[in-house]
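# quick one, structure for this:
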Amino acid sequence: MSSQLYFQLITPLIFLVFAMGFGLIYRYTSDQDSARYFAISYLFGAIAFVLDICRSLIPGIIDNMVSNLAYMLSAGLFSVALMAHYRRKKPWAVLSIIGLVALCTSYYFMLIDDDMAVRALVLNFFGSLLLGYPVIALRGMKRRPIDRLIYWVVAFTVVQFQLRTIIVLMIEGSTLSEETYSGSLSAVTFQLLTSVSALLMALALFAMFGMEIVLKLRRNSETDILTGLLNRRGVEAKLPEFENALANGVKSHGVLVFDIDHFKEVNDTFGHSAGDEVLVACANLLKELKVEQSIVSRVGGEEFNVVLYNVDENTAKLVAEYACSAFSNLTHPAIDNKVVTVSIGVALWDVDASFAEATRKADTALYRAKSGGRNRVVVARTKIVQFQTRGAERRAS
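The predicted structure is shown next:
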């Protein structure tokens, strides 16, 4: 097998393998819509190169027209895929206009003024415009190292399309024709550099998808599915930062344990779906506290925890009181716009105690809040009820 035939066969195979790979990513991670466009893009690339191999079996005009269309679709869909992946508007109109101009111009120099060299120049120029659209549109999106790698691989591909075409046509432009194209320097360099570029881009994209899938799996394992808050595993992943702060001079953190009052009655009266809506609404309220560097979690059932970074007892109590007041004014449409209050236990986590010990103290304070009438805040090691506001009393005042 000659080296030329080897490259002719290996290039569509590379495109086809990666088309299948992106298709599998889309199949098993359907939220990655860009993977679908990458798969279709690589599939059209494979079709275009197969048509190049079959030049002797298909009438030249038909082969050229279909293969040119496939090349343009491959480049355009790749740009759409990149834009979709970075949550930018898909530029269908712009890319369609570029592709249409490219095809019309190439067909003119095929059917009316037959000039193989000009046709090659036109196709490579407009193909690089299609592929290069994200290089301009996404120039401010290179946040992660993998994003920068993908950006520069695409930019390299665009540049090499232009430079390779100009250099090759300067060397053999006058002798290039349909009969000589298959064995020409233009064909060989196009197949070789396109194979390398496609391989580099696909490997970088697979690395990016792999990182994002792992990150998603990790995030799902650390997140409560219903509320979107951290679960116990997610809390444990963030605790080392708080422990290190205590070891480096921070005096204390606040631990707040929330429990929704009479939540069983909500489920029994209105059903578990209504109970879930109440849980989500309560979680959203806690998210809106937006205390810097705090950990907000749902640790099970109707219980939520908040860990406040670098606060003293007074600050922790004030945050708890604010939250208790906010809950007592929150109505829930799913339960006939009734109010569901919370009881809160507060404790300090300092260098002399572990997080588990501080949580146990907050749990004890929560029990006292529950037994003392609910809808209130109790601070650990304090017998005085620190805050008390009943929802009905507040609405009546």
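# drop to CA atoms for contacts and neighbour counts, all remaining ones
OK.
# so which elements touch the helix or strand containing Val196?
Using DSSP states H and E, Val196 sits within helix 185-221. In terms of contacts (3 or more Cα pairs under 8 Å, 6 or more residues apart in numbering; DSSP states H and E), helix 185-221 is packed against helix 3-28, helix 145-172.
# now mean neighbour count and distance to Leu289 too, for the ones you listed, in TSV please.
Formatted as TSV, those follow (neighbours: other Cα atoms under 10 Å; distance: least, Cα to Cα, whole Å):
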stretch	mean neighbour count	distance to Leu289
helix 3-28	18	36
helix 145-172	17	33
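# could those helices go into CSV alongside distance to Glu321?
Listed next are the helices and strands packed on helix 185-221 as CSV, based on distance: least, Cα to Cα, whole Å:
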stretch, distance to Glu321
helix 3-28, 46
helix 145-172, 44
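# which of these sits closest to Val306?
helix 145-172 (33.4 Å; Cα to Cα).
# got the angle between the closest one and helix 185-221?
170 degrees (axes from the mean of the first three to the mean of the last three Cα atoms, to 10 degrees).
# what sits against the closest residue to Val278 other than its chain neighbours?
Nearest non-adjacent residue to Val278, counting by Cα to Cα, 6 or more residues apart in numbering: His332, 6.6 Å away. If you count contacts by Cα atoms under 8 Å, 6 or more residues apart in numbering, His332 has them with Val278, Ala281, Lys338, Val339, Val340.
# please give the structure of this sequence too, so both can be compared:
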Amino acid sequence: MDILTLTIVNLFIAGGAGALFWLLYLADKSQQHLLYWAIAASCMLVSSTLSTLFHFGLSLPYWLTPALGNTLIVSLHLTLLAGLYQYFRLSVKLRWFVSVIIIVFAMHFSDFAQQATANRLFLNFPLIIIINFFGLHLLFRQRHTALNGIYLVLKLAFVLNITQMSLRFLLLLSDKWQLGLFSNPDFIHNIGFFGLTSFALLIFGSSILLVYRQQQLTLQQYSERDALTGLLNRRVMEQKISAELDRCHRQARPCSLVIFDLDHFKQVNDAHGHLAGDAALCHVAAITSAQLRSYDLFFRYGGEEFVVCLPDTDATAAKHVANRIRRAIESSVPVHYPELKLTISAGLASTRHNTNLQELLLQADQALYQAKNTGRNQICSFATLATPGH
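Presented below is the predicted three-dimensional model:
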């Protein structure tokens, strides 16, 4: 493609991405990263517009092109980086970003910058490469399995941009030092337009995909999680526990289920109000979660009732875990309701042969019923109930 075609392509890429980011931001102004990415696309749009007018033969003053046009390209990379910082909930020092942009624009009016295109590239390339390295470093620090594919594309965009700019910078140096490696600064400048097109396609495309995928994950979380406690809800319990039971069966490993609820929970609501009841449920959810392993499954079963799935755990170990949870709840109080003294009763059941979820739930529920009937604030195992003489 010739330079004019590339600038027009860049203009359409930036215009489309910018329009989408602005619409998304206006729909939810709490998403500050969308604002920065909208500004980044707008910077590229204005820069590509100036470049298109220039290549159509329109005479533009130096302060517009190349001074403003080049500054906008630097601003594009800066605001992309700022958007990533905001997306990952990191603080953005806006004054530093603005200061860099002002300094870059001012540098274009130095005698050195005005002498040749190559000199302006000497000023801009190192800064853009450094900005891209910051973005790459930020992405390598992230761990999110569901988004790793998109993070990989973003990393690729930064790596390719750093590579092409570093090579062009080295070629410019070789020409300036007359090493004879390359002697066509205009080609180096022109190939940059193709590099910008590739970078824009990768970075804006993956950023849009990132927003879309994040919204999908958020909706999925809302559908799978209890609104009050943030725990997995009953709607997904059968699917997730059944998958664990199948895995444990294939590997000939035990799996245990614990059902527990708060003792005398109705009295909490009656005596202290439903806000206190909600606080009690959230408190129990938090205390219990702290006692579990990362791969244990914890559900709000309904009302004040909870279910814990303990993979690779036999009945003896499960009872130890359940008692640890019971003691932790008994010895703590909700932050804003120190007058609440909470206890739980629990029933547990463990797999035997091909025990399915419904059987385990029924067994654990029977054990819970026994725990309540024999005084509450205790753990009862179905294995004990099934033992002759009990």
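# what's the TM-score here?
Scored by TM-score structural alignment, normalised by the length of the second structure, the superposition of the two chains gives a TM-score of 0.82; 371 aligned residues with a Cα RMSD of 3.2 Å.
# helices of the stretch 201-350 of the first structure, start to end?
For the stretch 201-350 of the first structure, the helices defined by DSSP state H, counting those that start in this stretch occupy 232-247, 263-270, 272-287, 313-328.
# mind putting these in a markdown table, distance to Ser371 of the first structure and mean neighbour count included?
Listed next are these as a markdown table, based on distance: least, Cα to Cα, whole Å; neighbours: other Cα atoms under 10 Å:
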| stretch | distance to Ser371 of the first structure | mean neighbour count |
| --- | --- | --- |
| helix 232-247 | 26 | 15 |
| helix 263-270 | 15 | 14 |
| helix 272-287 | 22 | 18 |
| helix 313-328 | 16 | 19 |
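# compare those and give me the one nearest Thr29 of the first structure.
helix 232-247 (22.4 Å).
# who does that closest one touch, helix- and strand-wise?
strand 295-300.
# helices and strands around the strand it packs on, which ones?
Secondary structure elements in contact with strand 295-300 of the first structure, counted by 3+ Cα pairs under 8 Å, 6+ apart, are helix 232-247, helix 272-287, strand 303-308.
# wait, which of the helices and strands packed on helix 185-221 of the first structure is closest to Phe78 of the first structure?
Nearest of those (Cα to Cα): helix 145-172, 10.0 Å.
# so which of the contacts of His332 of the first structure persist in the second structure?
Compared against the second structure with both residues aligned by TM-score structural alignment, their matches' Cα atoms under 8 Å, the contacts of His332 of the first structure retain Val278, Ala281, Lys338.
# now tell me what touches stretch 295-307 of the first structure from outside.
Here stretch 295-307 of the first structure makes contact (Cα under 8 Å, 6+ apart) with 224, 227, 229-232, 235, 238, 253-260, 263, 279, 283, 286-287, 294, 308.
# Ala157 of the second structure matches what in the first structure?
Under the alignment (TM-score structural alignment), Ala157 of the second structure maps onto Val153 of the first structure.
# you'd agree Pro134 of the first structure is up against Phe78?
No. Using Cα atoms under 8 Å, Pro134 of the first structure makes no contact with Phe78, being 9.3 Å away.
# and the two? which has more neighbours close in?
Phe78 (25 against 21; other Cα atoms under 10 Å).
# Ile344 of the first structure: how many residues sit nearby?
Neighbours around Ile344 of the first structure, by other Cα under 10 Å: 32.
# list the residues that contact the counterpart of it in the second structure.
Using TM-score structural alignment, the partner of Ile344 of the first structure in the second structure is Ala346. Contact analysis of Ala346 of the second structure by Cα under 8 Å, 6+ apart lists Val258, Ile259, Phe260, Asp261, Ala322, Ala367, Leu368, Ala371, Asn377, Gln378, Ile379, Cys380.
# counterpart of the fourth one in the first structure?
Right, Asp261 of the second structure. In the first structure, Asp261 of the second structure lands on Asp259 (TM-score structural alignment).
# and that match, what is it in contact with?
Glu302, Glu303, Phe304, Val342, Ser343, Ile344, Leu366 are the contacts of Asp259 of the first structure under Cα under 8 Å, 6+ apart.
# my guess is the last one contacts Thr359. True?
No. Leu366 of the first structure sits out of contact with Thr359 when judged by Cα under 8 Å, with a separation of 10.2 Å.
# who touches both of those two?
With Cα under 8 Å, 6+ apart as the test, Leu366 of the first structure and Thr359 both reach Val257.
# and the two? Which one has more around it.
Per other Cα under 10 Å, whichever of Leu366 of the first structure and Thr359 has more neighbours is Leu366, with 28 against 22.
# identify the residue spatially nearest to the more buried one, adjacent ones excluded.
Closest to Leu366 of the first structure by Cα to Cα, 6+ apart is Gly345, at 3.9 Å.
# identify each buried residue in stretch 361-376 of the second structure, please.
Leu361, Gln363, Ala364, Asp365, Gln366, Ala367, Leu368, Tyr369, Gln370, Ala371, Lys372, Arg376 (16 or more other Cα atoms under 10 Å).
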